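**Student:** fold the following and give me the result.
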Amino acid sequence: MMACSFTSLKFCMDVHRFIVSCILIVGVSLPVIGLFICVSLCISVGACLGTDCTDVNVLPSLSAAVSDEQPQRSVWMTFLLISSVIRLIFMRTIWDIYLHVFRKNLKADLSSMIRFQFIVAILEVIFLNLMGLFPSARLYESHRNCLAIFVLCSVIFMFCDTWLFSLLSTHTSSQSLQSRARKKRSLCLIYIITLIAISVCYFVHTTYCPPYVYSLFSLFEYLGIIINVCYQYYVFDLIIRVPLYRIFGMCDNSEQDRIILFETIF
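**Tutor:** All right, here's what the predicted structure looks like:
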């Protein structure tokens, strides 16, 4: 077991940072990798391009690509579960980092807001996995409801997180935190625009069913997934500065320990 002294923290930091960076990159990128594998397999066999009103499509939706076909479904669920486990393991430490950073810079108690935000984040992960467990071809209503809750949670989380960092950027001279706030605002705005585009394409497809609109819907759906993944990276990459032994609880987990540790790295 590694000691939690200040000297050992400095000695091990570079190794810890590299390991955590690798775990984080794997965790956030797996859904995108799974998306492209499943879509490529779907297109190669041409089994999921048709809809109930037209076969003139070049791209499948994610739901169609991973619904019941193998190996797409197994690939997607495996990648998604691994990514979700990594996010949930990291989430407690990120929660602590948020509490420390906002308390230090704003001199205000935002713990309730931060707690709400991360409860929503946990719900987002849960319903994302439930959406994958319910194939749209056989359990359409359950799949649709989980998708709606997942999207709602993702929007609420981004709004809360963007608001917090926008507030933080006005109370700190840290260029890093100000840059992070700008990136989060941009990603949140693009995500909302993408969701609107998805909704419009879906409405046009279900109402008029013109050729290729479903493919456009699918393209915006892919973009929304990628934007969400990028946003999650900017939430979790703060953890790169935290030693691996702290993330997995291999040291004193007291409030005083967390304060001393975060003061040395933030």
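**Student:** going forward, measure contacts between C-alpha atoms and count neighbours the same way
**Tutor:** Will do.
**Student:** list the contacts of Val15.
**Tutor:** Neighbouring residues of Val15 by C-alpha atoms under 8 Å, 6 or more residues apart in numbering: there are none.
**Student:** roughly how far does it sit from Ile94?
**Tutor:** For Val15, the distance to Ile94 equals 19 Å [C-alpha to C-alpha, to the nearest Å].
**Student:** I'd guessed Ile247 sits against Ile94; true?
**Tutor:** No. Using C-alpha atoms under 8 Å, Ile247 makes no contact with Ile94, being 9.1 Å away.
**Student:** between these two, tell me which one has more neighbours.
**Tutor:** For Ile247 versus Ile94, neighbours defined as other C-alpha atoms under 10 Å are more numerous around Ile94 (21 against 17).
**Student:** count residues in the vicinity of the nearest residue to Val66 once chain neighbours are set aside, would you?
**Tutor:** In space, and not counting its chain neighbours, Val66 is closest to Arg73: 4.6 Å by C-alpha to C-alpha, 6 or more residues apart in numbering. Arg73 has 20 neighbouring residues, counting by other C-alpha under 10 Å.
**Student:** name the helix or strand for Arg73, please.
**Tutor:** For Arg73, the host element (DSSP states H and E) is helix 72-106.
**Student:** again with Gly50
**Tutor:** Residue-wise, Gly50 maps onto no helix or strand under DSSP H and E.
**Student:** my guess is it contacts Leu59. True?
**Tutor:** No. Counting by C-alpha under 8 Å, Gly50 sits too far from Leu59 to count as a contact (9.4 Å).
**Student:** so between these two, which is more surrounded?
**Tutor:** Neighbours per residue (other C-alpha under 10 Å) separate Gly50 from Leu59, with Leu59 holding more: 24 against 16.
**Student:** checking the more buried one next. Helix, strand or coil?
**Tutor:** coil (DSSP: H, G, I helix; E, B strand; the rest coil).
**Student:** to compare against the first, here's another:
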Amino acid sequence: MYIPLHNATAKRFYFKIAVTKLSVITVSLPLFSFLTCVLITMYKDFDRANKTHCNIPNIFPSISASIGNYEPQITIWKTAIYIHAPIRFMLIYLRWDYYRSIMRDDCITIVKLAVSLNIIENIMLLGLTHWTSSLHYSYHEKCFKTFIASSLFYMILICILLTKCRRRPNISSIEKYSLKLKWRLFFINASTFAMAAYFFLRHNSLCEPYVYSIFSFSEYMVVVSNILYHFTTVYDLHSHFISISRHGISIEK
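**Tutor:** Prediction:
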């Protein structure tokens, strides 16, 4: 006669995935869709995408032109962003839970601020995707400015918190590596954004050949460094799993 162990069914699940794999999927969708849109634009819509108000030569289209002006680029980008958005918000919750577990109690208010900025960043990404610069410039501009500000402040706050506010001073090698990557990617993101702003203003005032292309390439680096910064979640949550069972969704370590 078979007698089931007590609570034996509690750990059965229909689906289980490591957070590291989920993070890779989440990062891959916007990264590869972005690169695909840029390459398609350079191949199919090169002349139109690189045309500026002063008709000077350029080689790199802007991000707005690459993802928001032509088909199938618009559909590729919107599909990738809308599909991966729910997963990004789930990862925000997991990061919030992780930060609470390792930060000192006197730093929790700053942690809440950082996580709130991360939520705003993701909402603004959806706004940037929905309102393109060619059709809804004023909305697109507001979303872009808010996205950049919330993103930069989130990055620097997390870097400072992970450096100064941990409960335990001794951290593992993987935590050290994750923090080092975060600092480097923050500086790359901030510096390339500053470059993009400088070359955009210089292009508008002087209309020099290829300056707009330098601006566009700087934009690319802003996007890629932002994506890679969030990819460091794979190191922070490397031992976490998400499982779906008849009891609902649960997080395991």
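**Student:** overlay them and tell me the TM-score.
**Tutor:** For this chain pair, the superposition-based TM-score is 0.86 by TM-score structural alignment, normalised by the length of structure 2; 242 aligned residues with a C-alpha RMSD of 2.7 Å.
**Student:** can you pull out the strands in structure 1?
**Tutor:** Counting by DSSP state E, structure 1 has no strands at all.
**Student:** where exactly do the helices run in the stretch 51-200 of structure 1?
**Tutor:** With DSSP state H, counting those that start in this stretch as the criterion, the stretch 51-200 of structure 1 has helices at 62-65, 72-106, 111-133, 140-169, 175-208.
**Student:** list the helices and strands the helix holding Arg73 of structure 1 packs on?
**Tutor:** helix 6-45, helix 111-133, helix 140-169, helix 213-236, helix 244-247, helix 255-265 (3 or more C-alpha pairs under 8 Å, 6 or more residues apart in numbering; DSSP states H and E).
**Student:** format those helices as TSV; extra columns: distance to Phe102 of structure 1.
**Tutor:** Formatted as TSV, these follow (distance: least, C-alpha to C-alpha, whole Å):
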stretch	distance to Phe102 of structure 1
helix 6-45	23
helix 111-133	9
helix 140-169	7
helix 213-236	14
helix 244-247	20
helix 255-265	12
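**Student:** how about the ones you listed, which one is nearest Arg103 of structure 1?
**Tutor:** helix 111-133 (8.6 Å; C-alpha to C-alpha).
**Student:** which residues sit in contact with the counterpart of Pro209 of structure 2 in structure 1?
**Tutor:** In structure 1, the residue matched to Pro209 of structure 2 (TM-score structural alignment) is Pro211. Residues near Pro211 of structure 1 by C-alpha under 8 Å, 6+ apart: 54, 56-57.
**Student:** nearest to Ser169 of structure 1 among the residues you listed?
**Tutor:** Nearest to Ser169 of structure 1 among these: Asn57, at 44.6 Å, using C-alpha to C-alpha.
**Student:** count of neighbours near that closest one?
**Tutor:** The burial count for Asn57 of structure 1: 17, using other C-alpha under 10 Å.
**Student:** could you measure from the residue lying closest to it once chain neighbours are set aside over to Arg180 of structure 1?
**Tutor:** Nearest residue to Asn57 of structure 1, sequence neighbours excluded (C-alpha to C-alpha, 6+ apart): Tyr212, at 5.1 Å. The spacing between Tyr212 of structure 1 and Arg180 of structure 1, counted by C-alpha to C-alpha, is 37 Å.
**Student:** for Val15 of structure 1, same thing?
**Tutor:** Distance, Val15 of structure 1 to Arg180 of structure 1, by C-alpha to C-alpha: 24 Å.
**Student:** could you do Thr194 of structure 1 as well?
**Tutor:** 21 Å.
**Student:** neighbour count winner among the two?
**Tutor:** Counted by other C-alpha under 10 Å, Thr194 of structure 1 and Arg180 do not tie: Thr194 has more neighbours, with 21 against 17.
**Student:** what's the more buried one aligned with over in structure 2?
**Tutor:** Counting by TM-score structural alignment, the partner of Thr194 of structure 1 is Thr192.
**Student:** hang on, isn't its match packed against Val222?
**Tutor:** Yes. In this structure, Thr192 of structure 2 is within contact of Val222 by C-alpha under 8 Å, at 5.8 Å.
**Student:** what's Ser178 of structure 2 aligned with over in structure 1?
**Tutor:** So, by TM-score structural alignment, Ser178 of structure 2 is matched to Arg180.
**Student:** re the thing from before, what is the neighbour count of the residue nearest to Asn57 of structure 1?
**Tutor:** Residues near Tyr212 of structure 1, counting by other C-alpha under 10 Å: 17.
**Student:** quick one: contacts for it?
**Tutor:** So Tyr212 of structure 1 contacts 56-58 (C-alpha under 8 Å, 6+ apart).
**Student:** kindly report the same for Ala108 of structure 1.
**Tutor:** Per C-alpha under 8 Å, 6+ apart, neighbours of Ala108 of structure 1: Phe102.
**Student:** list the contacts of Leu128 of structure 1.
**Tutor:** So Leu128 of structure 1 contacts 146-147, 150 (C-alpha under 8 Å, 6+ apart).
**Student:** please redo it, this time with the cut-off set to 6 Å
**Tutor:** Leu128 of structure 1 makes contact with Phe150, according to C-alpha atoms under 6 Å, 6 or more residues apart in numbering.
**Student:** where's it relative to Ile192 of structure 1, distance?
**Tutor:** In terms of C-alpha to C-alpha, Leu128 of structure 1 sits 18 Å off from Ile192 of structure 1.
**Student:** repeat for Leu9 of structure 1
**Tutor:** 41 Å.
**Student:** and those two? which has more neighbours close in?
**Tutor:** A side-by-side neighbour count of Leu9 of structure 1 and Ile192, using other C-alpha under 10 Å, places Leu9 first with 20 against 14.
**Student:** once you drop chain neighbours, what's closest to that one?
**Tutor:** Excluding the flanking residues, the one nearest Leu9 of structure 1 by C-alpha to C-alpha, 6+ apart is Pro243, at 7.1 Å.
**Student:** map the one you found across to structure 2 for me.
**Tutor:** So, by TM-score structural alignment, Pro243 of structure 1 is matched to Phe241.
**Student:** its match: how many residues sit nearby?
**Tutor:** By the measure other C-alpha under 10 Å, the count of residues near Phe241 of structure 2 is 17.
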